[in-house]
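Trainee: Sequence below, structure please.
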Amino acid sequence: MTESRSPTRADTALLQADGVGYRYPRRRGESAAPPAVLDGVDLAVRPGEFVAVLGMNGCGKSTLLRLLAGELTPDAGTVRLSPADDVAPVPLSGLSRRAVARRVAVVHQSLPPLPGLSVAAFVRQGRYPHEGAWGALRRSTGAPGEQVERALDAVGLVGDVHRPLDELSGGERQRARLALALAQSAPVLLLDEPIAHLDVRHQLQMLALIDELRRTLDLTVVAVLHELDVAARAATRLVALAHGRVVANGAPADVLDAALLRTVYQVRGRVVADAVTGRPRCLVDEPV
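Mentor: As a prediction, this is how the structure comes out:
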């Protein structure tokens, strides 16, 4: 007789999409509804993973991230989130916005203009899911607070608490956005192109920081990335989208090949093992 066992933490998905579809609303003046951006997407994200979402511009990567965060509601299927460790995921529709924010933190590509706002005041907003608007207001002119200070220290900005946010460099702003997400104390971190607009050195530093935080803070990361070699270097799993569907899902060495380059990116190319690291590297030759 086979011995039964209770599910472990690694067995339980923290976040998952089941048959998710989405199309953006018809714009004024359009005679027909736009085509679906996503159609029947299935994805389960388990504790401790670093999942990189890949695909061409417009394939639905950022839309999928917003659906996983509960910022958009799917037209079909269900997005589920585990409300606590070792608890099976439940539909996002059954959770409040604050409950979702306690479990999922999102780092978007850019910031709106925030003139005069200090780094500490910006990062302190990450405490709203736990303290509410009154708690955030009460702290707005006081000390940053333990969680905020820890978040700033983790990203190397603890000495910049009083600097205006709009005086930071591009890389520093990206770290400030990451600190805000860390201040939420959420176990799942969703990153929309976290290395966009950064030079190569700062790209490597940012990804190394994200991976270090994932391991030391026991986070689960889902990131939209464009750079295939960078994704293969950083992620534990790659998920590639094309035509609104998942067309590849697995470890970098298992899914990166010439067929994926052609199907997902419409280019001819080769994938080779790096002579030093052994990781896959993509050599692109020409458009299909």
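Trainee: For the rest of this, base every contact and every neighbour count on C-alpha atoms.
Mentor: Fine.
Trainee: what's near enough to touch D211?
Mentor: By Cα atoms under 8 Å, 6 or more residues apart in numbering, D211 lies in contact with 50, 234.
Trainee: which secondary structure element contains it?
Mentor: helix 200-216 (DSSP states H and E).
Trainee: for the stretch 101-250 of the chain, what spans make up the helices?
Mentor: 119-124, 128-139, 146-154, 170-183, 200-216, 228-234 (DSSP state H, counting those that start in this stretch).
Trainee: Now do the buried residues in the helix holding D211.
Mentor: 203-204, 206-207, 209-211, 213-214 (16 or more other Cα atoms under 10 Å).
Trainee: Most tightly packed of the helices of the stretch 101-250 of the chain?
Mentor: Among the helices of the stretch 101-250 of the chain, the stretch with the highest mean neighbour count (mean count of other Cα atoms under 10 Å) is helix 119-124, at a mean of 25.
Trainee: So which elements touch that one?
Mentor: If contacts are counted by 3 or more Cα pairs under 8 Å, 6 or more residues apart in numbering; DSSP states H and E, helix 119-124 sits against helix 146-154, helix 170-183.
Trainee: again, 7 Å this time
Mentor: helix 170-183 (3 or more Cα pairs under 7 Å, 6 or more residues apart in numbering; DSSP states H and E).
Trainee: what angle sits between the helix it packs on and helix 200-216?
Mentor: In terms of direction (axes from the mean of the first three to the mean of the last three Cα atoms, to 10 degrees), helix 170-183 departs from helix 200-216 by 10 degrees.
Trainee: if we can go back for a sec, now render the buried residues of helix 200-216 as a markdown table, adding distance to D153.
Mentor: Converted to a markdown table, the buried residues of helix 200-216 look like this (distance: Cα to Cα, whole Å):
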| residue | distance to D153 |
| --- | --- |
| Q203 | 19 |
| L204 | 19 |
| M206 | 15 |
| L207 | 17 |
| L209 | 12 |
| I210 | 14 |
| D211 | 16 |
| L213 | 12 |
| R214 | 15 |
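Trainee: Can you tell me which of the residues you listed comes closest to V267?
Mentor: Q203 (24.1 Å; Cα to Cα).
Trainee: how close does that closest one sit to A120?
Mentor: Distance, Q203 to A120, using Cα to Cα, to the nearest Å: 24 Å.
Trainee: V200 now?
Mentor: For V200, the distance to A120 - Cα to Cα - is 28 Å.
Trainee: Same check on A133?
Mentor: On the measure of Cα to Cα, A133 and A120 end up 16 Å apart.
Trainee: same deal with A176?
Mentor: 9 Å.
Trainee: now R103
Mentor: Taken as Cα to Cα, the span from R103 to A120 is 22 Å.
Trainee: got the angle between the helix holding D211 and helix 146-154?
Mentor: Using the same axes, to 10 degrees: helix 200-216 against helix 146-154 is 140 degrees.
Trainee: Another sequence for comparison is provided below:
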Amino acid sequence: MQFNGTQNYIASESLKLAVNAAITLEKPLLIKGEPGTGKTMLAEELAQALDTELIQWHIKSTTKAQQGLYEYDAVSRLRDSQLGDEKVHDISNYIVKGKLWQAFEANKRPILLIDEIDKADIEFPNDLLLELDKMEFYVYETQERVKATERPIVIITSNNEKELPDAFLRRCFFHYINFPTPEEMAQIIEVHHPNVKQDLLAQALQVFFDLRDVNGLKKKPSTSELIDWLKLLLAEDIDARTLHDKTQKGGLMPLFGALLKNEQDVSLIEKLAFLAKR
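Mentor: The predicted model follows:
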């Protein structure tokens, strides 16, 4: 299995090497990077490239590791016992399979995405050490051992919101997705907006990267936000000259709501434009 990027996903050479190294080592690939740099999309495109199933486990602050294995639905069993349902005698009817269980029993080697692992409690990664290492776990209610038929390719994403335990990091192959250069960004945009005019693209990239370089910006715009912004520019038929004109709307670019996501950043750009005029 080799990943070389896809028609819809421009992967750097270092990212390709990281994906293929993790596949060869049969270790989880831990991907970090700014929000919007394509971490989740990597798993989606990898599944497409390898023509295999993608099993997605999106982590929330309330997610527990046990949910990835299985959950025992005691409430349903109690209700069924009160109703005299015959299936109450087989406890396996009340075992709800988690995402890891689904990945373990897949006939073809699947992609398992554990998305935004740093959202969960600090103990969450440690609680999955054994299962990700051995690719098996024990179901106490039914006294059965679930073992992976085919070891899944595990992609784990993190937005770097909190530190992950050393014991967990030791078991992963790590890669940080650097923010795209203007040249790489032009290639990415070509995939999503192949018909964009080159003068508009050049001016949009200039505005975008200048915005990211502003000191004091609370939230820098991401790749996905640039793609959305260009989609709006094309829909509204806004040309490169309009983008270049900094006298409009207090120095703000057209449709700035696609790039600036809070009032502090909007105010900062307006103040800088005002000072530049003076």
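Trainee: Superposed, what's their TM-score?
Mentor: Once superposed, chain against chain, the TM-score is 0.38 (TM-score structural alignment, normalised by the length of structure 2); 139 aligned residues with a Cα RMSD of 4.1 Å.
Trainee: Pick the one among the buried residues of helix 200-216 of structure 1 closest to V224 of structure 1.
Mentor: Distance to V224 of structure 1, by Cα to Cα, is smallest for L207 among these, at 12.1 Å.
Trainee: Just give the nearest non-adjacent residue to the closest one, would you?
Mentor: Spatially, and ignoring its direct neighbours in sequence, L207 of structure 1 is nearest to A234 (6.8 Å; Cα to Cα, 6 or more residues apart in numbering).
Trainee: Over to A18 of structure 2?
Mentor: H175 (6.4 Å).
Trainee: wait, what's in contact with V20 of structure 1?
Mentor: Contacts here follow Cα atoms under 7 Å, 6 or more residues apart in numbering; on that basis V20 of structure 1 touches 38-42, 74, 76-78.
Trainee: Dump those residues to CSV, plus distance to S62 of structure 1.
Mentor: Below are the contacts of V20 of structure 1 laid out as CSV (distance: Cα to Cα, whole Å):
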residue, distance to S62 of structure 1
L38, 11
D39, 14
G40, 16
V41, 13
D42, 15
P74, 13
A76, 17
G77, 18
T78, 17
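Trainee: top of those residues by neighbour count?
Mentor: With neighbours defined as other Cα atoms under 10 Å, the most crowded of the contacts of V20 of structure 1 is L38; it has 26 neighbours.
Trainee: Quick check: the closest residue in space to H130 of structure 1 that isn't next to it in sequence vs T216 of structure 1, distance?
Mentor: Closest residue in space to H130 of structure 1, ignoring its immediate chain neighbours: R102 at 7.0 Å, by Cα to Cα, 6+ apart. Per Cα to Cα, R102 of structure 1 is found 19 Å from T216 of structure 1.
Trainee: circling back to that earlier point, in strands only, show me the contacts of V20 of structure 1.
Mentor: 38-42, 76-78 (DSSP state E).
Trainee: okay, those residues in CSV with distance to R124 of structure 1 next?
Mentor: Converted to CSV, the ones in strands among the contacts of V20 of structure 1 look like this (distance: Cα to Cα, whole Å):
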residue, distance to R124 of structure 1
L38, 34
D39, 37
G40, 37
V41, 34
D42, 34
A76, 35
G77, 34
T78, 31
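Trainee: which one of those sits closest to V221 of structure 1?
Mentor: Distances from V221 of structure 1 to those, taken by Cα to Cα, are shortest for D42, at 17.1 Å.
Trainee: The closest one contacts G21, correct?
Mentor: No: contact criterion Cα atoms under 7 Å: D42 of structure 1 and G21 do not qualify, at 9.7 Å.
Trainee: after the strand or helix carrying S14 of structure 2 comes which helix or strand?
Mentor: According to DSSP H and E, S14 of structure 2 maps onto helix 13-25. Next along the chain after helix 13-25 of structure 2, taking DSSP H and E as the criterion, comes strand 29-33.
Trainee: so what secondary structure elements neighbour that following strand?
Mentor: With contacts defined as 3+ Cα pairs under 7 Å, 6+ apart, strand 29-33 of structure 2 has these neighbours: strand 153-158, strand 173-177.
Trainee: which stretch among the ones you listed comes nearest L268 of structure 2?
Mentor: Nearest of those (Cα to Cα): strand 173-177, 28.1 Å.
Trainee: between the closest one and helix 13-25, how many degrees?
Mentor: Strand 173-177 of structure 2 runs at 160 degrees relative to helix 13-25, counting by the same axes, to 10 degrees.
Trainee: Strand 173-177 of structure 2 packs against which elements?
Mentor: For strand 173-177 of structure 2, the elements it packs on are strand 29-33, judged by 3+ Cα pairs under 7 Å, 6+ apart.
Trainee: got the angle for the helix or strand that the strand it packs on is followed by vs helix 13-25?
Mentor: Using DSSP H and E, the next helix or strand after strand 29-33 of structure 2 towards the C-terminus is helix 39-49. Calculated by the same axes, to 10 degrees, helix 39-49 of structure 2 forms an angle of 60 degrees with helix 13-25.
Trainee: Could you identify the helix or strand that succeeds helix 39-49 of structure 2?
Mentor: strand 54-58.
Trainee: when you compare where that following strand runs with where strand 153-158 runs, what's the angle?
Mentor: Counting by the same axes, to 10 degrees, strand 54-58 of structure 2 lies at 30 degrees to strand 153-158.
Trainee: Residues contacting strand 54-58 of structure 2, please?
Mentor: With Cα under 7 Å, 6+ apart as the criterion, strand 54-58 of structure 2 contacts 44, 47, 99, 103, 110-116.
Trainee: Keep only those of the residues you listed that are in strands.
Mentor: Filtering the contacts of strand 54-58 of structure 2 for strands - DSSP E - leaves 111-115.
Trainee: Those residues into CSV, with extra columns for neighbour count and distance to D210 of structure 2?
Mentor: As requested, those are exported to CSV (neighbours: other Cα atoms under 10 Å; distance: Cα to Cα, whole Å):
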residue, neighbour count, distance to D210 of structure 2
I111, 24, 37
L112, 26, 37
L113, 28, 34
I114, 23, 34
D115, 21, 30
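Trainee: before we move on, the earlier item: most tightly packed of the helices and strands packed on strand 29-33 of structure 2?
Mentor: For these, where neighbours mean mean count of other Cα under 10 Å, the stretch averaging the most is strand 153-158, with a mean of 24.
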